[in-house]
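Undergrad: Show me the folded form of this:
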Amino acid sequence: MRNAILPAAVILLMLLAASGCMSQGESTDNSEVPTLQTITAEEAIILIELDPTLTIIDLRRSDEYAAAHIPGAVNIDISSSFADNVETLDRNGSYLLYCTAGGKSSSALRIMGEQGFMRVYNLGGGISAWERAGGAIAR
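TA: This is a model prediction of the structure:
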């Protein structure tokens, strides 16, 4: 497992470094370039380890969340006024979004990008991919 995660770690670090370089470059309007992207479960595992400020958001229904979720995740059901529910979140924070298979979290990624959030990651394949990659599950 460790050998499989190492290449993903290198790629993730390169992506994070590149996004950091872009935001520190000279700009005429002093605005940061947003990082809004879909990442693999292996990259998400590493991201969680590397970023202690990361907020993990489970977009599924509360009963699905109660049955199994990524440890530390908060539940914000995308079906119930998601755009309004994320209004109170820090737009400069880091967020990892997931659902069952990645469809709802892709929509949430777009919504958060439109609302001006700067660092949002979508877990491609959702919690299903997370479990296949050996990610921890809270019940």
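Undergrad: rest of the way, CA atoms for contacts and neighbours
TA: Fine.
Undergrad: how about the helices of this structure, start to end?
TA: 2-24, 41-50, 62-67, 82-85, 103-114, 126-132 (DSSP state H).
Undergrad: what would the ones you listed look like in CSV with mean neighbour count?
TA: Shown next, in CSV, are those (neighbours: other Cα atoms under 10 Å):
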stretch, mean neighbour count
helix 2-24, 14
helix 41-50, 19
helix 62-67, 13
helix 82-85, 12
helix 103-114, 18
helix 126-132, 19
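Undergrad: here's the other one to compare against:
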Amino acid sequence: MSKKNLLFSLSTGLGLIVAVLFVLATPKKQILEQQVNKAPTIKAENLKQRLQKEDEFVLLDTRSVDEYNTGHLKGARFVNFETFQLKDVEDISKDKEIIVYCLSGGRSNQVGIQLLEAGFTNVHNLEGGMRSWKEKGFPVFYD
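TA: The predicted structure is shown next:
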């Protein structure tokens, strides 16, 4: 084996060892927090089917009022992310299914986490948000 190949093999092996040590050194609490800080998701195709079957759930649009007015999902209830408070949903039973969405999924994920932390038991975030919904050509509605 040439010196060049030997050095490459050693550096690759050391890189792998460093990566493994980094993962092992990451506190389990931090790993769990990263997993916990994400609301479960629902794909646009699944939500569209659910809307067509008229399944019972609450659909929360967490975008700004201007975004909401550019088109929203059928039956969506507007709750502005910027001003969202749990009192905005105090009329919803904690065991009722809630699906949240925004433009891409970030803001709605944060609202979804707040809902889960407040004891709501069945919360989902629209994966990819309205961007994903519109890219698939699914219908939007205007009030």
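Undergrad: So after superposing, what's the score?
TA: The TM-score (TM-score structural alignment, normalised by the length of the first structure) is 0.68; 104 aligned residues with a Cα RMSD of 1.6 Å.
Undergrad: Next, format the helices of the first structure as TSV and append distance to residue 92 of the first structure.
TA: Formatted as TSV, the helices of the first structure follow (distance: least, Cα to Cα, whole Å):
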stretch	distance to residue 92 of the first structure
helix 2-24	12
helix 41-50	16
helix 62-67	25
helix 82-85	16
helix 103-114	11
helix 126-132	23
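Undergrad: for those helices, which one sits closest to residue 138 of the first structure?
TA: Proximity to residue 138 of the first structure, assessed across the helices of the first structure by Cα to Cα, is greatest for helix 62-67 (8.3 Å).
Undergrad: residue range for the closest one in the second structure?
TA: Counting by TM-score structural alignment, helix 62-67 of the first structure falls onto residues 65-70 of the second structure.
Undergrad: Out of the helices of the first structure, which is closest to residue 139 of the first structure?
TA: helix 62-67 (5.6 Å).
Undergrad: how close does the most centrally placed residue in the first structure sit to residue 3 of the first structure?
TA: With distances taken as Cα atoms, centre = their mean, residue 96 lies nearest the centre of the first structure, 1.7 Å away. Distance of residue 96 of the first structure to residue 3 of the first structure, given as Cα to Cα, to the nearest Å: 24 Å.
Undergrad: that older thread, counterpart of the residue nearest to the centre of the first structure in the second structure?
TA: Residue 96 of the first structure maps onto residue 99 in the second structure, by TM-score structural alignment.
Undergrad: Identify the residue nearest residue 95 of the second structure in space, chain neighbours excluded?
TA: residue 121 (5.4 Å; Cα to Cα, 6 or more residues apart in numbering).
Undergrad: could you measure the equivalent of residue 117 of the second structure over in the first structure against residue 125 of the first structure, distance?
TA: In the first structure, residue 117 of the second structure lines up with residue 114, judged by TM-score structural alignment. Distance from residue 114 of the first structure to residue 125 of the first structure, counting by Cα to Cα: 22 Å.
Undergrad: Same check on residue 61 of the first structure?
TA: Counting by Cα to Cα - residue 61 of the first structure and residue 125 of the first structure are separated by 17 Å.
Undergrad: Neighbour count for those two, which is higher?
TA: residue 125 (21 against 15; other Cα atoms under 10 Å).
Undergrad: Need the counterpart of the more buried one in the second structure.
TA: By TM-score structural alignment, residue 125 of the first structure lines up with residue 128.
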